[in-house]
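[1] Sequence first, then the predicted structure:
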Amino acid sequence: MTFTWKTPPWERHEDCTHMAVTLVHTGAGQITFSATSLRGDDATEALADFLMMNPGARATASMPGLVAVVVRRGIDVMWMAQPPIETSLSDSGEWTLAVHGVDEADVTAFSPDQIQDLLTQLLAAYPSA
């Protein structure tokens, strides 16, 4: 992943444009969801805003139970309260996600590896943030 902004999303004075739902496996097949609103022109910028401004997001990025962070364009409080995301675990141990009721172009799911990669890039570029 790369970022090409002139002003990082966390330094912008604008309304939130995206939502992020963090999915964490808590054991016994149970998944917890946590939602937040974010700024950014696209899903990668919104994920960067999440990683740099959300308390605990940096720790979440390396959490062993992290399944994904799903970023959706637009703000919908009902979606944030009960995201229509279905998870399942394959026989090979891979998590699969299905997001219902939204246009696929408006939703991006980031894997733990993608999240960690972006966080590493962000911390190298913005060490004091």
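    That came through fine.
[2] CA only for contacts and neighbour counts going forward, please
    Noted.
[3] Not counting sequence-adjacent ones, nearest residue to residue 69?
    Computed as Cα to Cα, 6 or more residues apart in numbering, the closest residue to residue 69 that is not its neighbour in sequence is residue 22, at 4.5 Å.
[4] let me redo that: residue 118
    Spatially, and ignoring its direct neighbours in sequence, residue 118 is nearest to residue 1 (6.3 Å; Cα to Cα, 6+ apart).
[5] and the one you found, how many neighbours does it have?
    Applying other Cα atoms under 10 Å, we find 8 other residues in the vicinity of residue 1.
[6] one more structure, for comparison:
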Amino acid sequence: MTFDWKIPPWQRNEDCSHMAVTLTNVGGGQIAVNTESMRGDNATEALADLLMGPGGAGGAVLLPDLIGVVVRRGIDVMWMAQPPIQVAAAGEGEWNIAVDGADEDEVTAFSAQDTRDLLGRLQAAYGAG
């Protein structure tokens, strides 16, 4: 895959424009939520920043219990503190992710497989990060 950015998001010197929420199954019906601010022009670039940036989530993405990552355009401290995300098991290791009150152009949910695939393409293009 060829990335069309001139400078990868994790190498840019700019303010964060997105929020990423990493969802992990910790067992017993509990989901761990970790939020971070990310740079990028769109959801895919923001996810790339999360995966490849300093202290990136690349290692967390390789965990078998990753459910997915939800990326929201814009920074909203209240949303970061308590993201309105519902997660439900869909069987066979699949998960349904829903976000309350979000416009489709504002929030993007990446499955664990989508996230791992992007990490693999980024590492192939740019090295291990």
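    Now that the structure is in, tell me what you want to look at. Since the structure is predicted, the reported quantities are computational estimates derived from the model, not experimental observations.
[7] Tell me how the two chains score on TM-score.
    Laid over one another, the chains give 0.92 as their TM-score (TM-score structural alignment, normalised by the length of structure 1), with 129 aligned residues with a Cα RMSD of 1.6 Å.
[8] The residue nearest to residue 69 of structure 1: what's it in contact with?
    Residues counted as contacts of residue 22 of structure 1 (Cα atoms under 8 Å, 6 or more residues apart in numbering) are 32, 33, 34, 35, 66, 67, 68, 69, 70.
[9] and those, which of them are in strands?
    Secondary structure from DSSP state E places 32, 33, 34, 35, 66, 67, 68, 69, 70 of the contacts of residue 22 of structure 1 in strands.
[10] can you pull out the helices in structure 1?
    Secondary structure of structure 1, counting by DSSP state H: helices at 43-53, 57-61, 77-81, 112-125.
[11] For residue 88 of structure 1, which of those is the nearest?
    Evaluated over those, closeness to residue 88 of structure 1 peaks at helix 112-125, with 16.0 Å, by Cα to Cα.
[12] contacts for that closest one?
    Contacting residues not belonging to helix 112-125 of structure 1 are listed as 1, 2, 48, 51, 58, 61, 62, 66, 67, 68, 69, 129 [Cα under 8 Å, 6+ apart].
[13] tell me the two of those residues that are most distant?
    Between any two of the contacts of helix 112-125 of structure 1 (Cα to Cα), the greatest distance is 25.4 Å, for 67 and 129.
[14] Comparing these two, which residue is more hemmed in?
    Looking at residue 67 of structure 1 and residue 129 with other Cα under 10 Å, you find the greater number of neighbours at residue 67, namely 23 against 9.
[15] Structure 2: which residue goes with the more buried one?
    Matched to structure 2 by TM-score structural alignment, residue 67 of structure 1 sits across from residue 67.
[16] contacting residues for its match?
    By Cα under 8 Å, 6+ apart, the contact set of residue 67 of structure 2 is 22, 23, 24, 25, 94, 95, 111, 112.
[17] how about 6 Å then?
    In this structure, residue 67 of structure 2 makes contact with 23, 24, 112, judged by Cα atoms under 6 Å, 6 or more residues apart in numbering.
[18] was I right about the first one contacting residue 33?
    Yes. Taking Cα atoms under 6 Å as the contact criterion, residue 23 of structure 2 and residue 33 are neighbours in contact, 5.0 Å apart.
[19] Compare neighbour counts for these two and give me the winner.
    Between residue 23 of structure 2 and residue 33, counting by other Cα under 10 Å, residue 23 is the more crowded of the two (23 against 18).
[20] give me every residue that touches the more buried one.
    With contact taken as Cα under 6 Å, 6+ apart, residue 23 of structure 2 is in contact with 32, 33, 67, 68.
[21] try it again with 10 Å
    Contact analysis of residue 23 of structure 2 by Cα atoms under 10 Å, 6 or more residues apart in numbering lists 31-35, 61, 65-70, 85, 87, 97, 111-112.
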